[in-house]
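Novice: Structure for the following, please:
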Amino acid sequence: MKLEENSVQFCFPLHNSSCVKDWRSFMEYIIMYTFLSTVSGLTVFFNLLVIISISHFKQLHTPTNLLILSLAVADLLTGLIVIPVEGLAFIETCWYFGDYFCTVFPIMMFTIFSGSHISIFLISLDRYIAVTDPFHYTVKVTFKRAVFCVSFGWFSSFIYALAILNKRQAKIINTVTVRIKPEGKGTVPKTSETKAAKTLGVVIAVYFICWIPYFIGSLIADSVPYNSAVFVFMYWLLYTNSCMNPLMYALFYPWFRISVKHILTLSMFNSSSSYLNVFPERK
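Specialist: Now for the predicted structure:
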């Protein structure tokens, strides 16, 4: 039987206490699911390229790239878990994932977003040291310290999420910071670091554009309905930031374009491909 616009639909028709499901036309479903699948798929694919690039090519094994790798993992998990779950709940206006996942999901989302914020903060700190004190950069910033900071940051955000859940107050942490990329090991000329810092200004601007509306919306949540178009726009602008970060790398960083070319052409499976020079200017 064809469903009419005014017909009542339930999330679980066999349960008398089921919530009422919002009516949507077939075309609305097609558009929404296409958008959801596209954003989720591209976010996972682009960030997977970043993760493979930094993990495989030896020249990219630097402290700053480790922080970028941490951010890419957070962005990939956003596309793999957060966007599909939140998108399905928004489109269907029902929760089909059960009570247990309803309890666990806020912990996962909080940890993922916290990992993203922590990674961006550490990258901004790393770049600040590289620009302001380049001659002591390799002494202050080491690979082991980067590993410790990333591990501690992710672990502490997970523990904090558990504490919030016990109080039934699981919410996304309100933290904003910045990000950038390295130029290899050793002391780097200050002009190179300054150029890198200017390039990352675009990434920082995109990050703030995506996140600030959400923070503002959190402050006016009492005066604006949670399911209004304003909040929907804020949330999805926030989620799409995870897809934008790799695009910034592709736009500004030659090493990323070179590594992606070798990944997509399967050249990375050749022997000794991990030692490929992804910085042609350093021959």
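Novice: hey, let's count contacts and neighbours off CA atoms from now on
Specialist: Will do.
Novice: my guess is C11 meets C19, correct?
Specialist: Yes. Counting by CA atoms under 8 Å, C19 is a contact partner of C11 at 5.8 Å.
Novice: anything in contact with each of those two?
Specialist: Common contacts of C11 and C19 (CA atoms under 8 Å, 6 or more residues apart in numbering): C94.
Novice: now the helices for the stretch 51-200 of the chain?
Specialist: Counting by DSSP state H, counting those that start in this stretch, the segments of the stretch 51-200 of the chain that form helices are 63-77, 83-92, 98-132, 137-140, 143-166, 190-219.
Novice: What are the buried residues along the fourth one?
Specialist: It stands for helix 137-140. Residues Y137, T138 are the ones in helix 137-140 that count as buried (16 or more other CA atoms under 10 Å).
Novice: here's the other one to compare against:
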Amino acid sequence: MAAAVEADLCFPQFNSSYRKITRSPAVSMLIYITLSSIAVLTVVLNLLVIISIFHFKKLHTPTNLLLLSLAVSDFLVGLLMVFQIILIDGCWFLCDLMCSLYFLLDYGITSASVGTMVLISIDRYVAICDPLHYSTKVTQSRAKVCVLLCWLSSAVFQGLVLRDNVRHPGRYNSCYGECIVVVEYVAGIVDLLLSFIGPVSIIVLGRAILYDCSLLLSEQILMLAGSFNLTTLKSERKALRTVSVVITVFLICICPYYCVTLTGGDAVLSASSVAFVMCLFYFNSCLNPLIYALFYPWFRKSIKLIITLEILKPGSCEANVV
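Specialist: Got it, this is the predicted structure:
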């Protein structure tokens, strides 16, 4: 009996060791294979998006810079999945500081993803509802500044939310080999408002306005303007549909994450207890490049040039992939 109890402990040599999550070997292997597959696909596919937008000059547009920011966050999510794979049985084998940093990175990347979605919604709003002034209002330099501010503010804000956990790593662990952080009630409420409720409200409201604007105003404006044509209108509407799919999938995948991690009083977050919602969030990061491949011809062309190593040839950055 004692041997069976020790087998259930993460560190049998310590009496205060955290107890492993009990699963059958087949289920554990299935989870391991699933997470590993999602991680590899997420990293590879988003790396293709990053290389495509970064390398080909034709893709250096404000909208694609925002997609690049989203791809970077998704790429980092894929790398973070390594820690979730380590936590399959609930045991944390790294130091307490790494546990705190893991949650800090997770929170920061998530906030940056949500912020990028807000920027994408604003970009589409201006493109559809005010197309005549889009090129002057939305420039590459402004897009870069917005992306930079989004990432910096996410890092600073989440650093403040988890500051006690980073300063005193492991202070809330009750057992050896456990990985939890505690978000204070007030900090959790502020995080919920600024990182989820507020941005999601803007995104949902923006989508409603975009569709009304597209149906009622855009066609008339573009038909009357000499510098625009019906092809431009169709292109903008196609981009709107693609972004709408990305945003819808994002909301479906991220809502359970926030519902689990930011509810109640002092939210005690166990890395093993949020495995399902984390996997759902990770899966969204894998889906985004597949959505691009389905709706964006430039991404399919870029992938072909990357896989065939055509991008290594001189002047390949000038290729017309649009």
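Novice: Nearest to S40 of the first structure, out of the helices of the stretch 51-200 of the first structure?
Specialist: Closest to S40 of the first structure of the helices of the stretch 51-200 of the first structure, according to CA to CA: helix 83-92, at 6.1 Å.
Novice: now that closest one, how far from the chain's geometric center?
Specialist: In terms of CA atoms, centre = their mean, to the nearest Å, the centre of helix 83-92 of the first structure is set 17 Å apart from its chain centre.
Novice: Show me what that helix is packed up against.
Specialist: Secondary-structure packing of helix 83-92 of the first structure (3 or more CA pairs under 8 Å, 6 or more residues apart in numbering; DSSP states H and E): helix 26-56.
Novice: still on that earlier bit, determine which stretch of the helices of the stretch 51-200 of the first structure is the most buried.
Specialist: helix 63-77 (a mean of 25; mean count of other CA atoms under 10 Å).
Novice: Looking for the alignment partner of S271 of the first structure in the second structure.
Specialist: Using TM-score structural alignment as the criterion, S271 of the first structure maps onto P314 of the second structure.
Novice: Its match and I109 of the second structure, how far apart?
Specialist: According to CA to CA, to the nearest Å, P314 of the second structure and I109 of the second structure sit 35 Å apart.
Novice: same deal with S272 of the second structure?
Specialist: Applying CA to CA, the value for S272 of the second structure to I109 of the second structure is 19 Å.
Novice: what's the answer for C129 of the second structure, then?
Specialist: Distance, C129 of the second structure to I109 of the second structure, using CA to CA: 30 Å.
Novice: And A130 of the first structure, what's its match in the second structure?
Specialist: So, by TM-score structural alignment, A130 of the first structure is matched to A127.
Novice: So its match sits against Y134, correct?
Specialist: Yes. If you go by CA under 8 Å, A127 of the second structure and Y134 touch, sitting 5.5 Å apart.
Novice: show me the contacts for the most centrally placed residue in the first structure.
Specialist: Central residue of the first structure (CA atoms, centre = their mean): D75, 2.3 Å from the mean position. Residues counted as contacts of D75 of the first structure (CA under 8 Å, 6+ apart) are T43, V44, N47, I112, S116, S242, C243.
Novice: residues near the nearest residue to S272 of the second structure once chain neighbours are set aside, how many?
Specialist: In space, and not counting its chain neighbours, S272 of the second structure is closest to G90: 5.0 Å by CA to CA, 6 or more residues apart in numbering. For G90 of the second structure, the count of nearby residues is 23 (other CA atoms under 10 Å).
Novice: Show me what G90 of the second structure aligns to in the first structure.
Specialist: Checking TM-score structural alignment: G90 of the second structure goes with T93.
Novice: start to end distance for stretch 54-72 of the first structure?
Specialist: For stretch 54-72 of the first structure, the first-to-last residue distance is 10 Å (CA to CA).
Novice: starting at the chain centroid, how far to that stretch?
Specialist: 16 Å.
Novice: Over to stretch 112-121 of the second structure?
Specialist: 9 Å.
Novice: how much does it stray from the first structure?
Specialist: Superposed on the first structure, stretch 112-121 of the second structure shows a mean distance of 1.0 Å to its aligned residues (mean CA distance after the TM-score superposition for the first structure).
Novice: likewise stretch 43-54 of the second structure?
Specialist: Relative to the first structure, stretch 43-54 of the second structure is 0.2 Å off (mean CA distance after the TM-score superposition for the first structure).
Novice: now do stretch 33-40 of the second structure
Specialist: Relative to the first structure, stretch 33-40 of the second structure is 0.7 Å off (mean CA distance after the TM-score superposition for the first structure).
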